[in-house]
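Asker: would you be able to build a 3D model of this:
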Amino acid sequence: MSTRLTEIDGCAAPLPIENLDTDQIMPKQFLRIIDKAGLSEGLLYDLRFDEHGAPRSDCVLNQPAYRGARILIGGSNFGCGSSREHAVWGLQQFGFDAVIAPSFAEIFYSNAMNNRLLLVQLDRSAIDALLHEAEIRPAAQLHIDIEQQTVTTANAEVFSFPLGARHKRMVIEGMDTIDLTLASLPDIEAFERAHFQRHSWAAVL
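Answerer: Prediction:
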């Protein structure tokens, strides 16, 4: 049984790149493994390292001020491109528990929530305010209350975000889609019994 996750606290790393796709988040050369091990090394590799494998000093993820950030602030259409859970796993292995952005690609959104990576969608003005604070105060803490669906800044600004009941339960309770289905097993079995009582001829097919 997973520990309930109701709050996320930590500093945020600003990465306001529009249409950041999963091929950039987790390049293809890191997809050759059959498990999740070592994916943090590949996260945003071409942004973090040059052609010689040396760290790029201008990449926010290489800057000491943002080391240990638990929250990533991205641009719109975050996670577009091909469907690969490796992108989600890499973000988590690097230490991120949440991504805040104006919008997310649909498949990436499902993959993230299915793996307990919280995605927070805020409007552009809220994103701009968070980016500004993250850039001028790298150590400033953000507080995400998943149950209340709010993001609170160190300056006590509060932003609300939408989150469907199903995805909210998945993140808080650490459930994936299979867990959700199994949780409904008594209802499924009751439906089957009632169905075959009404249509007994179907039970022998």
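Asker: please count neighbours and contacts with C-alpha atoms only from this point.
Answerer: Fine.
Asker: contact partners for Gln29?
Answerer: Gln29 makes no contacts at all, as judged by CA atoms under 8 Å, 6 or more residues apart in numbering.
Asker: run a quick check on Ala98 versus Gln121, I expect a contact.
Answerer: No: checked against CA atoms under 8 Å, the pair Ala98 and Gln121 is beyond contact range at 10.7 Å.
Asker: give me the more crowded residue out of these two.
Answerer: Ala98 (24 against 19; other CA atoms under 10 Å).
Asker: give the burial count for Pro14, as a bare number.
Answerer: A count of neighbours around Pro14, defined by other CA under 10 Å, yields 24.
Asker: ok, which stretches of this structure are strands?
Answerer: Assigned by DSSP state E, the chain shows strands spanning 7-15, 71-74, 98-101, 118-121, 141-145, 150-152, 158-160.
Asker: second input sequence below; structure requested for side-by-side comparison:
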Amino acid sequence: MRAISIVTGGAYPWGAKNVDTDVIIPAHWLKTISRAGLGRGAFETVRAQPGNIFDDPLYAGSPILIAGDNFGCGSSREHAAWALTEIGISVVIAPSFSDIFSGNAIKNGIVPVVLPQAAIDRLIEVAATDPITVDLGTMTVTTPFQDRFAFALDPFRRQCLIEGLDEIGLTLARDAAIARYETLAAAAMPWLAVQPAAA
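Answerer: Purely as a prediction, here's the structure:
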């Protein structure tokens, strides 16, 4: 997982409410366990509509998505986070998130920023013409117009994002301690290390 500290760039000023994971990545894209290629299915039904925001050259490649209440509701599919990362989204800003989506987002290097609707409205206005900055160091979202919105995030999850650590990374970071424990356990309980006889 890539480390995230500061994200500055364009933002999709979408603002849609109750966006479920089937809208983020439709079910027929779930026949794979690979993340590769899921970006092609991201927001497929929205992109089928002429003049949609995701195919607008003005916002192409934006690392931030501004959405409405209850983003990521519906199923628990991790593919939704995978699809977002493949199209380059590192931050989703919304008034609220589904708990499961929020967890999946963080585990896949996406920052879920919760802000009140008034802040969302202002950021949608700014994103039409200017970049937005999300800073995990200061826990703020700022604009070139001196807007400054503070947000909260669980300290452990914040640190995981800053250091780029998912569950595997967290385990590997404790590799030396695990190896020490295994050595001590093998000496104290040698019967646990007995290998089964070959057939």
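Asker: one step back: which one of the strands of the first structure lies closest to Thr181 of the first structure?
Answerer: Minimum separation from Thr181 of the first structure across those (CA to CA) falls at strand 118-121, 20.4 Å.
Asker: excluding residues flanking it in the chain, which one is nearest the spatially most central residue of the second structure?
Answerer: By CA atoms, centre = their mean, the mean C-alpha position of the second structure lies nearest to Ile110, the distance being 2.0 Å. In space, and not counting its chain neighbours, Ile110 of the second structure is closest to Ser90: 4.7 Å by CA to CA, 6 or more residues apart in numbering.
Asker: correct me, but the one you found touches Ile6?
Answerer: No: using CA under 8 Å, Ser90 of the second structure and Ile6 do not qualify as a contacting pair, with a distance of 10.0 Å.
Asker: of these two, who's got more company?
Answerer: Ser90 (25 against 15).
Asker: what sits against whatever residue of the first structure lines up with that one?
Answerer: Aligned counterpart of Ser90 of the second structure in the first structure: Asp97 (TM-score structural alignment). Counting by CA under 8 Å, 6+ apart, Asp97 of the first structure touches 8, 70-71, 91, 116-118.
Asker: so which of those comes closest to Leu44 of the first structure?
Answerer: For the contacts of Asp97 of the first structure, the minimum distance to Leu44 of the first structure (CA to CA) is 9.0 Å, reached by Leu91.
Asker: quick check: that closest one vs Leu119 of the first structure, distance?
Answerer: Leu91 of the first structure sits 12 Å away from Leu119 of the first structure, going by CA to CA, to the nearest Å.
Asker: ok, Leu130 of the first structure next?
Answerer: According to CA to CA, Leu130 of the first structure and Leu119 of the first structure sit 15 Å apart.
Asker: what residues are up against Ala154 of the first structure?
Answerer: By CA under 8 Å, 6+ apart, the contact set of Ala154 of the first structure is 140-142.
Asker: same deal with Trp29 of the second structure?
Answerer: 38, 41.
Asker: aligned partner of Leu72 of the first structure in the second structure?
Answerer: Using TM-score structural alignment, the equivalent of Leu72 of the first structure in the second structure is Leu65.
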